[in-house]
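S.K.: I'll drop the sequence and a predicted model, then ask my questions.
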Amino acid sequence: MADATAEEAEEAPKKGKAGLLIGLVLAVVAGGGGFAFTSGMLGGSAPEAPKPKMLSDGLAFVSVEPMTVAVGGPAARRYLRFRAELEVGEDYTADVEAMMPRVVDVLNTYLQSLEMEDIENPSSLLTLRSQMRRRVDLVVGGDRVHDLLIMEFVVN
């Protein structure tokens, strides 16, 4: 009796390994067949991949005139050097360039109203950028400018 249970215990792992091996072989065959079918090897045609749209397709950059602005009160007068680019749709480049005097005016006015506390915090640049972008959108129209890119922001 003890010999019978020992033989059964030895046979059980062998059956498990054989089932695992058969399952693995079937999975590889099914995967290869699926690949062959979808790639066109078995008479089907491979689907045409759409041409990816480039991120720069249809975009242009319009330079904002560099400016130097006095920041802070008379006692702590410092100067901010600022330069930016506007990311616009190619169709609106001429429109945005025509509105550039107003864009420079609104940015200059906004930057002059800042205090040093508004600029010194490292995370404030994100807020300043969004505020400037909002003002530019109001001047040129909301759908023309995709982004405002700050190229230079230096306080002396």
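M.R.: Perfect, thanks for sending it.
S.K.: C-alpha from now on. contacts and neighbour counts both.
M.R.: Will do.
S.K.: what comes up buried for the longest helix anywhere in the chain?
M.R.: Counting residues, the longest helix found in the chain (DSSP state H) is helix 2-38. Within helix 2-38, no residue is scored as buried using 16 or more other C-alpha atoms under 10 Å.
S.K.: how far away from the center of its chain is that helix?
M.R.: 46 Å (C-alpha atoms, centre = their mean, to the nearest Å).
S.K.: same for that helix, what does it pack against?
M.R.: Here helix 2-38 touches no other helix or strand, going by 3 or more C-alpha pairs under 8 Å, 6 or more residues apart in numbering; DSSP states H and E.
S.K.: next structured bit after it?
M.R.: Going down the chain from helix 2-38, the next helix or strand is strand 59-71, by DSSP states H and E.
S.K.: helices or strands next to that next one in the packing?
M.R.: Checking 3+ C-alpha pairs under 8 Å, 6+ apart, strand 59-71 ends up next to strand 78-89, helix 93-98, helix 100-112.
S.K.: any idea how far the most centrally placed residue in the chain is from residue 154?
M.R.: Centroid-nearest residue in the chain: residue 55, 9.7 Å away (criterion: C-alpha atoms, centre = their mean). Noted for residue 55: a distance of 29 Å to residue 154, by C-alpha to C-alpha, to the nearest Å.
S.K.: got it, and residue 4?
M.R.: For residue 4 relative to residue 154 (C-alpha to C-alpha), the value is 87 Å.
S.K.: put this beside the first:
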Amino acid sequence: MAEEHDTPVENEETAPKKKSKLLIFIAALLFLAGGGGGFYAVYSGMILGDDSHATEAVNHTDKDTHSDADSSGAPAMAEIAFVSVDPLVVSLIHGAARQHLRFRAELEVPLQYQSDVETLLPRVTDVLNSYLRALELNDLSDPAALVRLRAQMLRRIKVVVGDNRVNDLLIMEFVLN
């Protein structure tokens, strides 16, 4: 009888241990899910998004451009020009698969720098070609890839041409076939 009496006591002692392990597991799982959700929110720009372009457009109070600006605070169309970048076709190799990326873009530049940017267009084409050739097929599979690639290409173009000489990179064609 003493042996039977010891067995239920052991089961009662192991039951709280199982509950505490389950609680620790659930807490760890919730912690990881919350961390992953927080990372995604910050990474995708839902929280702490980069609104520097919007802030600059709203806070731009230069008297020369303010009179020509429309109600949104953006510069008037007469002050900007668009410079076409030569179309690029880049081979992307992933294992045995071979695909091509067709890329065509326009550069939004201030009117006073249009001729300077057109002069440096071969360098712009070179830096874009070099960057796009370094990409892998996996880099393009992410839904946010185009935004990230556009920012990287614009940064490289600004290094080549000058920071204040290019306002934006407009991607006209980005086709993977």
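M.R.: Okay, I see it. Keep in mind that this is a model prediction, so the values were computed, not measured.
S.K.: deepest of the helices and strands packed on strand 59-71 of the first structure, which one?
M.R.: Sort these by mean neighbour count, taking mean count of other C-alpha atoms under 10 Å, and strand 78-89 sits at the top with a mean of 18.
S.K.: what residues in the second structure pair up with that strand?
M.R.: Strand 78-89 of the first structure corresponds to residues 99-110 in the second structure, going by TM-score structural alignment.
S.K.: that stretch vs the first structure, average offset?
M.R.: With mean C-alpha distance after the TM-score superposition for the first structure, stretch 99-110 of the second structure departs from the first structure by a mean of 0.2 Å once superposed.
S.K.: contact partners for the one in the second structure that sits across from residue 104 of the first structure in the alignment?
M.R.: Under the alignment (TM-score structural alignment), residue 104 of the first structure pairs with residue 125 of the second structure. The contact partners of residue 125 of the second structure, by C-alpha atoms under 8 Å, 6 or more residues apart in numbering, come to 85-86.
S.K.: rerun that using 10 Å as the cut-off
M.R.: 85-88, 131, 157 (C-alpha atoms under 10 Å, 6 or more residues apart in numbering).
S.K.: with distance to residue 41 of the second structure added, can I get these in a markdown table?
M.R.: As requested, the contacts of residue 125 of the second structure are exported to a markdown table (distance: C-alpha to C-alpha, whole Å):
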| residue | distance to residue 41 of the second structure |
| --- | --- |
| 85 | 34 |
| 86 | 36 |
| 87 | 35 |
| 88 | 34 |
| 131 | 28 |
| 157 | 29 |
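S.K.: can you report how many residues lie near the closest residue to residue 99 of the first structure other than its chain neighbours?
M.R.: Sequence neighbours aside, residue 140 is the residue nearest to residue 99 of the first structure in space, at 6.5 Å (criterion: C-alpha to C-alpha, 6 or more residues apart in numbering). By other C-alpha atoms under 10 Å, 19 other residues sit near residue 140 of the first structure.
S.K.: residue 140 of the first structure matches what in the second structure?
M.R.: Aligned by TM-score structural alignment, residue 140 of the first structure pairs with residue 161 of the second structure.
S.K.: from what I can see that match touches residue 115, true?
M.R.: No: contact criterion C-alpha atoms under 10 Å: residue 161 of the second structure and residue 115 do not qualify, at 11.4 Å.
S.K.: what touches both of the two?
M.R.: Shared contacts of residue 161 of the second structure and residue 115, counting by C-alpha under 10 Å, 6+ apart, come down to residue 121.
S.K.: surely residue 175 of the second structure is in a helix?
M.R.: No: per DSSP: H, G, I helix; E, B strand; the rest coil, residue 175 of the second structure lies outside any helix segment and is strand.
S.K.: quick one: map it onto the first structure.
M.R.: Using TM-score structural alignment, residue 175 of the second structure lines up with residue 154 in the first structure.
S.K.: so how far is residue 57 of the second structure from residue 69 of the second structure?
M.R.: Distance from residue 69 of the second structure to residue 57 of the second structure, by C-alpha to C-alpha: 10 Å.
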